[in-house]
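[1] What shape does this take:
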Amino acid sequence: MYFKALILTASRAGTLVLCGLLASAAQAEGDDTAAGAPTRDPLARGTYLVEGPAGCGNCHTPLGPEGFVSGQELSGRLVDKNPAFTAYAPNITPAGRIAGWSDAQLARAIREGLRPDGSVIGPPMPIAMYRGLSDSDLMAIVAYLRAVPAVENEVPQSTYDIPLPPAYGPPIETVAAPPAGDTAAYGAYLAGPVAHCMECHTPMGPQGPLFDTRLGAGGFEFTSPLGVVVAANITSHPEDGLARYSDAQLDRMIRQGIDAQGEPMRPPMPYPFLAKMTDEDTAAVIAYLRSLPPLASQE
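    Below is the predicted model of the structure:
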């Protein structure tokens, strides 16, 4: 299990049967696009997810001196280089390697971390969280990736000096879409499989993130050009956590990257993407965070 801890630790520095998936998406027709889960327009839903809370471009879009490079969206870049691995987020536009994959193969790569040749996608791809993506949201993301402009950008293969698992879990046949709305239950889905907030904001133990005992307690350190950034405690703890902030303050932190004192917050939070979240989805995430048991930052 040690390799799992290494993989999950590293992943924070930066989850099908096609007929069954399409059937689930078809059954979803008639639901409200803006509200969240399924939609009669998969491309619209995929656009919202990828460009919004899922924030795929936070890793897959090249960075320049002034931020993300316009016109190079999702064409891949170096994400992290450390003693354990050198990770490149691949070009996921139609000009990249996924062009030759079927929709089912692409969906499996996203949700299960397995390429068509059976090789495993390593960190920082948060496969542990993506395994909970609903069928309809997964296929909406696939629809979006098929529709984005093709961008030519040759990206090297990632290399790993740590062992990768043969798989991240058993094969996934279907995941139902949760009911959308400004509820804690839907917020858990958004903060988990969609935006994978809980992966970065949960401390690490010997076997991986302590989801069962320390969910959301923060403390993970990121090294960035701006120095060391520590993931915040996002539980309902009255002193260390979020209980001291109003919903409006939390909304501003999430969507604007502005703290309670009016100061700008620092990456790696994907603020340009979270800024596109709907009011209802943001309220759902806040409701979920309010529901987390209060945990002190230090045990």
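[2] Could you use CA atoms for every contact and neighbour count after this?
    Will do.
[3] element containing the nearest residue to residue 51 once chain neighbours are set aside?
    With CA to CA, 6 or more residues apart in numbering as the criterion, residue 51 has its nearest non-adjacent residue at 5.8 Å, and that residue is residue 273. Following DSSP states H and E, one finds residue 273 within helix 271-274.
[4] Heading C-terminal from that helix, find the next helix or strand.
    Next along the chain from helix 271-274, counting by DSSP H and E, comes helix 279-291.
[5] residues of that following helix that come out buried?
    Within helix 279-291, the residues that count as buried by 16 or more other CA atoms under 10 Å are 280, 281, 282, 283, 284, 285, 286, 287, 288, 289, 290.
[6] Out of these, flag the one nearest to residue 136.
    Of all these, residue 136 sits closest to residue 281, with 17.0 Å by CA to CA.
[7] Apart from its neighbours in sequence, what residue is nearest the closest one?
    That would be residue 182: by CA to CA, 6+ apart, it lies 6.1 Å from residue 281.
[8] For the buried residues of helix 279-291, could you give me a markdown table that also reports distance to residue 82?
    A markdown table is the format used below for those (distance: CA to CA, whole Å):
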| residue | distance to residue 82 |
| --- | --- |
| 280 | 38 |
| 281 | 35 |
| 282 | 34 |
| 283 | 37 |
| 284 | 36 |
| 285 | 32 |
| 286 | 34 |
| 287 | 36 |
| 288 | 34 |
| 289 | 32 |
| 290 | 35 |
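[9] ok, the residue nearest to residue 51 touching residue 47?
    No. The pair residue 273 / residue 47 is not scored as a contact, 11.2 Å apart, by CA atoms under 8 Å.
[10] one more, for comparison:
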Amino acid sequence: MRKFLLVVLLIIVLVAGGVAWFVTRKPASAFDNVTETQAPSEQLLQRGEYVARLSDCVACHSTPKSAPFAGGLEMGTPLGSIFTTNITPDKETGIGNYTLADFDRAVRHGVARDGHRLYPAMPYPSYVKMSDDDIQALYAYFTKRVDPVRQADRPSDIKWPMNMRWPLALWNAVFTEPGRYQPKTAGDELWNRGAYLVQGPGHCGSCHTPRSITMAEKALDESSPLYLSGALLDGWYAPSLRSDPNTGLGRWSEEDIYTFLKTGRNQHGVVFGSMADAFNNSTQFMTDDDLKAISHYLKALPGDPARDGTPWQYVEAASDTGSSAAHQQNPGAQTFLAKCSFCHGVDGRGKAPWISPLAGATSSLAVENASQINVTLNGSSRVVASGIPDAYRMPPFRQQLSDQQIADVLTLVRSSWGNHGGAVAPGDVKTLREHTDPASSRPIVLQMR
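    Modelled structure (predicted):
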């Protein structure tokens, strides 16, 4: 019996030791044996700035009140809030002491210089696909071109024991896929460039792919029909980027996608919510070739007719929301006429490309109603194209309309003109009113140099 207990104890010690080694080891970097011997060229620095735009680093590592990349943005999680870190080259509070290998481990593997694990709010499950050349250029830009800012990182408010980082090593082993993006023989050069940009630096799946109970993305590439099929994330519904005719890009052409990413608007809609930040700080700065590659790749992703249902078609209202009968009988119609019809039209068609149509809009057809509630409560950010803010934006109605009024008008919108998104309950509005904070508006456009 004593020998048996000793054997069991030995096994426990060995297993514990193995787990301890696994969770504390630093992953290998492609740059472990690289010695930096000379200053980066101007071409490399410019390439790094472009990769930072592709990766939209500024969106998370900045706030409206901070210098670019100094961190401090609050990000909600089911366990509590975390705050983005300072990635300027300050030696005390930023990444000024990071080597290229340290930087690579943080970006592509989620491991900081001191060995602690990063939360996957940092999209390293996507960034792991980035090429060595792009990582090297990004490092040169952040260490040699970005201005250092002394600003200490703010600790998360996640309580013990859930704030322990070592379990993330096990999470990574199960839910991430190692290795750079490898071109697929089934796709041409343009398709593969688009796939690399969407899956890697663009990390589109971080918002547009549904997550499991473990908060892992359910798919990381087009091999799964769940990839980019739409997801609810922190008060917004990121729609499908597949060819779903109702909730995705099925009615969009490649040119429509390109125009949307290049100008922030097209005949189908205008960027709002988190996508407005992505446009303002990232997609409009991409080259035409890269935008066309992304459009080509996304348009190649098939939809799911079984999930998406019969394609939407415009239906004339039997009695228009502007009629006196509708006005008297439907409180949602009263609110629509007073607050919405001037811009979006009594027919819901909007004034493309400046004002989005409500008829046939993805947000009017998706079961998830968070985006429509959120944008009605809090309005939308300015769309800033080529440094010029637009003259049209959705105003906030948080102070003007009650939960019941917002529920009524959105129920009307989501059931008119062929829309079939479903009714909105006042409780849904109340929940998002409490969850969202209009004071925490995102930056418009930050100059990165």
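[11] Strands of structure 2, start to end?
    Per DSSP state E, structure 2 carries strands over the ranges 74-77, 80-83, 231-233, 236-238, 384-385, 388-389.
[12] Compare neighbour counts for residue 273 and residue 47 of structure 1 and give me the winner.
    Using other CA atoms under 10 Å as the criterion, residue 273 of structure 1 and residue 47 rank with residue 273 on top: 23 against 17.
[13] got a list of what the more buried one touches?
    51, 52, 53, 54, 55, 58 (CA atoms under 8 Å, 6 or more residues apart in numbering).
[14] where's it relative to residue 223 of structure 1, distance?
    Residue 273 of structure 1 sits 21 Å away from residue 223 of structure 1, taking CA to CA, to the nearest Å as the criterion.
[15] residue in structure 2 matching residue 209 of structure 1?
    Counting by TM-score structural alignment, residue 209 of structure 1 lines up with residue 217 in structure 2.
[16] what does residue 121 of structure 1 give?
    The alignment partner of residue 121 of structure 1 in structure 2, by TM-score structural alignment, is residue 118.
[17] Residue 183 of structure 1 too?
    Match for residue 183 of structure 1 (TM-score structural alignment): residue 190.
[18] now residue 173 of structure 2: how far from residue 159 of structure 2?
    From residue 173 of structure 2 over to residue 159 of structure 2 the distance is 24 Å, taken as CA to CA.
[19] actually residue 126 of structure 2, not the one I typed
    Counting by CA to CA, the separation of residue 126 of structure 2 from residue 159 of structure 2 is 27 Å.
[20] who has more neighbours, the two?
    residue 126 (30 against 10).
[21] Report the contact partners of that one.
    108, 199, 200, 201, 203, 205, 206, 220.
[22] So what's the residue count around the counterpart of residue 245 of structure 2 in structure 1?
    In structure 1, the residue matched to residue 245 of structure 2 (TM-score structural alignment) is residue 238. When counting by other CA under 10 Å, one arrives at 13 neighbours for residue 238 of structure 1.
[23] returning to that earlier point: pretty sure the match of residue 183 of structure 1 contacts residue 296?
    Yes. Counting by CA under 8 Å, residue 190 of structure 2 does reach residue 296; the two are 7.1 Å apart.
[24] before we move on, the earlier item: can I get the contacts of residue 273 of structure 1 in TSV with neighbour count?
    Supplementary listing: the contacts of residue 273 of structure 1 in TSV, determined by neighbours: other CA atoms under 10 Å:
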residue	neighbour count
51	20
52	22
53	26
54	25
55	22
58	23
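[25] Please flag which of those residues sit within helices.
    Taking DSSP state H, the ones among the contacts of residue 273 of structure 1 that sit in helices are 51, 58.
[26] Show me which of the contacts of residue 273 of structure 1 is closest to residue 188 of structure 1.
    residue 53 (12.8 Å).
[27] Settle this for me: the closest one is touching residue 274, isn't it.
    Yes. Contact criterion CA under 8 Å: residue 53 of structure 1 and residue 274 qualify, at 5.1 Å.
[28] buried set for the longest helix along structure 2?
    Determined from DSSP H, the single longest helix within structure 2 is helix 2-24. Neighbour-count burial for helix 2-24 of structure 2, counted by 16+ other CA under 10 Å, picks out residue 23.
[29] ok, and what's touching it?
    Outside helix 2-24 of structure 2, the residues touching it (CA under 8 Å, 6+ apart) are 115, 166, 167, 169, 170.
[30] wait, isn't the fourth one in contact with residue 116?
    This points to residue 169 of structure 2. No. Judged on CA under 8 Å, residue 169 of structure 2 makes no contact with residue 116 at a distance of 9.6 Å.
[31] Residue 207 of structure 2 and residue 216 of structure 2: what is the separation?
    As judged by CA to CA, residue 207 of structure 2 and residue 216 of structure 2 stand 11 Å apart.
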